[in-house]
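Asks: Sequence and predicted model, in that order:
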Amino acid sequence: MNYDPVYAKALRLEPLSRREAETLYEKAPLGELCALAWELRQKHVPGRTVTWQIDRNVNVTNVCISGCKFCNFHCKLHETDRAYVTTIEQYAGKIEEMLALGGDQLLLQGGLHPRLDIVFYENLFRELKRRYPSVRLHALGAPEVAHIARISSLDDETTLRRLMDAGLDSLPGAGAEILDNAVRKRISPGKPDADRWIEVMHTAHRLGLPASATMMYGHVETPAQRVEHLLRIRDLQARCPEGKPGFLAFIPWIFRSTGTELEREGVVTHFSPLEYLRLVALSRIVLYNIPNIQASWLTVGKATAQIALHAGANDMGSIMIEENVVSSAGASNAFDAEGIRQAIREAGFEPRLRDQLYRFRDLR
């Protein structure tokens, strides 16, 4: 089959139809997809620079009512032997360690805690900013924002404005999983649905709050649902008001099943490096309006992430000081600052440290 007309359309940065995207994903030769993705990467991020970041992932709490079947980390409020809420002094110790390693950002996530409302998060963010004004807060996610709004009897815009006033700098793409309500009902029965994720993110876009988007694939979804996920992300980004940052990056990562409820239901990880490369390449091709594609080394490992840099990805993410959720489900990969720089060099690229806005920074 001749895919040249679709390739040419993609190179013109025109949105592909659902049929075109599905055809490329399911039938186009992987080598051709990677070559096209590389050309598109050069349009968005010319040259051979690959960015990376130093931040620390701190869980606000492990209490969550969403019931995600892929998460071993969460617990219920009544599980008093396990449940916790991170204290300010614990944050201080973790931040000091991060700063000593050259980090500049906290990735703050937790769960849908039934008692942590807008006032809790305002107080938390303000205190962290008072103590560490230079540290960026890349915090929460659309499901958490929707939950905070609900239990605080607020709308999304008011919730986000108050969080931003308290110190929220950017919004992670967490909780997207697959943007299909049937899939979400199966794997995350208590989490806000796909439409709510999109509503919150669109509000964040309107308010000028920088954000990222993610995909967790490889569980109960179909290839067509993966493509639909990309199209919904693309179309949401297209609605972002001119002059606002919207989604700065897209990060696809593989579901890890070890010890999860999904594994007990018979859904297990079947990781294929070639399938991951196909998905990364398609992400670059479909998401013509998102500048950065990240290689998720945490879930796919060093070698596959390095190859992904030749298949459309231009970023290696963070060294992720302290990561609990994916690691608790079987991900065992790790990098320090020198390790991630060396991995980028080995792949034939120049490593550059960045901040959350993809601005270059120097490691002190």
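Replies: Received, thanks. Nothing here was measured: the structure is a model prediction, and the numbers come from that model.

Asks: can we go C-alpha only for contacts and neighbour counts from here?
Replies: OK.

Asks: what's stretch 332-339 in contact with?
Replies: 54, 297-299, 301-302, 319 (C-alpha atoms under 8 Å, 6 or more residues apart in numbering).

Asks: Could you dump those residues into JSON lines with secondary structure, neighbour count and distance to Met216 added?
Replies: Below are the contacts of stretch 332-339 laid out as JSON lines (DSSP: H, G, I helix; E, B strand; the rest coil; neighbours: other C-alpha atoms under 10 Å; distance: C-alpha to C-alpha, whole Å):
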{"residue": "Ile54", "secondary structure": "coil", "neighbour count": "24", "distance to Met216": "22"}
{"residue": "Trp297", "secondary structure": "helix", "neighbour count": "23", "distance to Met216": "14"}
{"residue": "Leu298", "secondary structure": "helix", "neighbour count": "23", "distance to Met216": "13"}
{"residue": "Thr299", "secondary structure": "helix", "neighbour count": "22", "distance to Met216": "10"}
{"residue": "Gly301", "secondary structure": "coil", "neighbour count": "17", "distance to Met216": "16"}
{"residue": "Lys302", "secondary structure": "helix", "neighbour count": "21", "distance to Met216": "18"}
{"residue": "Ile319", "secondary structure": "coil", "neighbour count": "23", "distance to Met216": "19"}
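
Asks: need the strands for the protein, in chain order.
Replies: Ranges of strands in the chain, per DSSP state E, are 49-53, 55-59, 105-109, 136-139, 211-217, 247-254, 292-293, 315-318, 350-353.

Asks: Below is structure B, check it against A:
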Amino acid sequence: MSVEPVVSSRSPFRTYDARLEPIAEKVFAGERLSFDDGLTLYGSSDVLAVGWLANHVRERMHGDVTYFNVNRHINPTNVCVAACRLCAFGRKKGDPSGYTMALEEAWETAASGYSEAVTEFHIVGGLHPDLPLEYFLDLVSGLKVRFPKVHIKAFTMVEVAFLARRAKLTIEETLLKLREAGVDSMPGGGAEIFATRVRSFICDHKIDGDEWLNTARLAHKMGFRSNATMLYGHIENNEDRVDHLLRLRNVQDETGGFQTFIPLAFHPENTPMDHLPVTTGLTDIRQIAVSRLLLDNFAHIKAYWQMLTPKIAQIALRFGADDLDGTVIEEKIYHDAGAKTPQGMTRKELCRLITEAGRVPMERDTLYHAVTRTEDSFVVAV
């Protein structure tokens, strides 16, 4: 027996899931979605209708523009005191596969790679038991001296809290020192899933969800902008996902400091949870779409091509995403977990992905100012 689609009276929206109709009415009216709405979006069998709604919001906010940047990932160490079940990157002190970059090595790494002039250094690493705060301050200040035009996005909320405890400083004091050294903004990693039930299993050595959110809150109030993430596709359920998104939304209401939300698909290979299956493309694009619909106060939703694959990232540009991240050049954390995507991508390749998806590529800096190129240099339109 065929099922006739429900057609909204206010738009060409069509769905075979009548539960989406009242959600669509809220979306068209610009009204905030609820916790129960989030559960409905995750549970609906009509993922194309969910994607249509997310794309409606995306185009209302950004039209056809899709952002990317020319960035360089630097992971100064993989030595880590934590033993997170979700991680294939970290190594215990003394492990022969562990590494810690000397400062000169880190600065040389920043300078290597493509000839294209980067606008951003993205710096995250392990929670090293011996490296003092001064190592990271010197790392950043050395980068600023050598690359004064490059924006430094460095150190997750987890790393900041860890460095503060080791240095016997407050979070505020630590953030102040990092800013004085040259940190311009902060990445969004380490959020994983905020729900205590899940977090206590997958990353019990990290700060808890409230501490992550409180660190972000303090950073924003001190003038830092940051990203936010969610790791999905492991042992969490839909309630945990909605809870995570709405807790981020609440902090954004308070501070306005989050720039971009980045859903991160869990890669189980080489982790203690390698018995779990990888996420499907359907799960990935639904996650992008639900994020766009629930996070009404976030300007940008990123389809991180390194984790999603370039092909799924292209599709995500029609499911709510307006950003593909950047050239990256060398990514260690997810490739250690078995990611099969390229280590990096050129500007030309990123533009091709975006254009073939029917979108308009726009190079940006970290703060979403437009960037124009003149050979190997760049000009930021502030």
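Replies: Ah, there it is. Because the structure is a prediction, the values reported are computed rather than measured.

Asks: After superposition, what is the TM-score?
Replies: Between these two chains, after superposing, the TM-score reads 0.93 (TM-score structural alignment, normalised by the length of structure 1); 355 aligned residues with a C-alpha RMSD of 1.6 Å.

Asks: right, and the strands of structure 1 - which one's nearest Arg184 of structure 1?
Replies: If you check each of those against Arg184 of structure 1 by C-alpha to C-alpha, strand 211-217 wins as the nearest, at 11.2 Å.

Asks: What helices and strands are in contact with the closest one?
Replies: helix 194-206, helix 223-238, strand 247-254 (3 or more C-alpha pairs under 8 Å, 6 or more residues apart in numbering; DSSP states H and E).

Asks: Where does it end up in structure 2?
Replies: Under the alignment (TM-score structural alignment), strand 211-217 of structure 1 falls on residues 226-232 in structure 2.

Asks: buried ones in the matching stretch?
Replies: Buried positions in stretch 226-232 of structure 2, judged by neighbour count with 16 or more other C-alpha atoms under 10 Å: 226-232.

Asks: can you check stretch 296-314 of structure 2 too?
Replies: Buried residues in stretch 296-314 of structure 2, defined by neighbour count with 16+ other C-alpha under 10 Å: 296-310, 312-314.

Asks: which bit of structure 1 covers it?
Replies: Aligned by TM-score structural alignment, stretch 296-314 of structure 2 falls on residues 288-306 of structure 1.

Asks: What about Asp362 of structure 1, how many residues nearby?
Replies: Counted with other C-alpha atoms under 10 Å, residues neighbouring Asp362 of structure 1 total 9.

Asks: Trace it over to structure 2, please.
Replies: Matched by TM-score structural alignment, Asp362 of structure 1 corresponds to Thr372 in structure 2.

Asks: and the spatially closest residue to that match that is not a sequence neighbour, how far is that from Thr109 of structure 2?
Replies: Of all residues not flanking Thr372 of structure 2 in the chain, Val379 sits nearest, at 5.2 Å (C-alpha to C-alpha, 6 or more residues apart in numbering). Going from Val379 of structure 2 to Thr109 of structure 2 by C-alpha to C-alpha, to the nearest Å gives 23 Å.

Asks: One more: Pro268 of structure 2?
Replies: Separation of Pro268 of structure 2 from Thr109 of structure 2 (C-alpha to C-alpha): 28 Å.

Asks: Would you mind telling me which of these two has the busier surroundings?
Replies: A count of neighbours by other C-alpha under 10 Å puts Pro268 above the other of Pro268 of structure 2 and Thr109, at 24 against 17.

Asks: Ala174 of structure 1 versus the aligned partner of that one in structure 1, what's the distance?
Replies: Pro268 of structure 2 maps onto Ser257 in structure 1 when the alignment is built from TM-score structural alignment. Ser257 of structure 1 sits 18 Å away from Ala174 of structure 1, going by C-alpha to C-alpha.

Asks: picking that back up, could you dump the helices and strands packed on strand 211-217 of structure 1 to CSV with distance to Glu346 of structure 1 and mean neighbour count?
Replies: Formatted as CSV, those follow (distance: least, C-alpha to C-alpha, whole Å; neighbours: other C-alpha atoms under 10 Å):
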stretch, distance to Glu346 of structure 1, mean neighbour count
helix 194-206, 36, 20
helix 223-238, 30, 19
strand 247-254, 22, 22
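
Asks: how about these in JSON lines, adding distance to Ser327 of structure 1?
Replies: What follows is those, written out as JSON lines (distance: least, C-alpha to C-alpha, whole Å):
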{"stretch": "helix 194-206", "distance to Ser327 of structure 1": "24"}
{"stretch": "helix 223-238", "distance to Ser327 of structure 1": "23"}
{"stretch": "strand 247-254", "distance to Ser327 of structure 1": "12"}
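
Asks: For Gln356 of structure 1, find the nearest of these.
Replies: Across these, closest to Gln356 of structure 1 is strand 247-254 (C-alpha to C-alpha), at 8.7 Å.

Asks: Map Leu246 of structure 2 across to structure 1 for me.
Replies: By TM-score structural alignment, Leu246 of structure 2 lines up with Leu231 in structure 1.

Asks: Could you do Gly188 of structure 2 as well?
Replies: Per TM-score structural alignment, Gly188 of structure 2 is aligned with Gly173.

Asks: Lys144 of structure 2 too?
Replies: Checking TM-score structural alignment: Lys144 of structure 2 goes with Lys129.

Asks: For Arg12 of structure 1, see how far away that match is.
Replies: With C-alpha to C-alpha as the criterion, Lys129 of structure 1 and Arg12 of structure 1 are 43 Å apart.

Asks: Neighbour count: those two, which is higher?
Replies: Taking neighbours as other C-alpha under 10 Å, Lys129 of structure 1 and Arg12 compare with Lys129 leading, 17 against 11.
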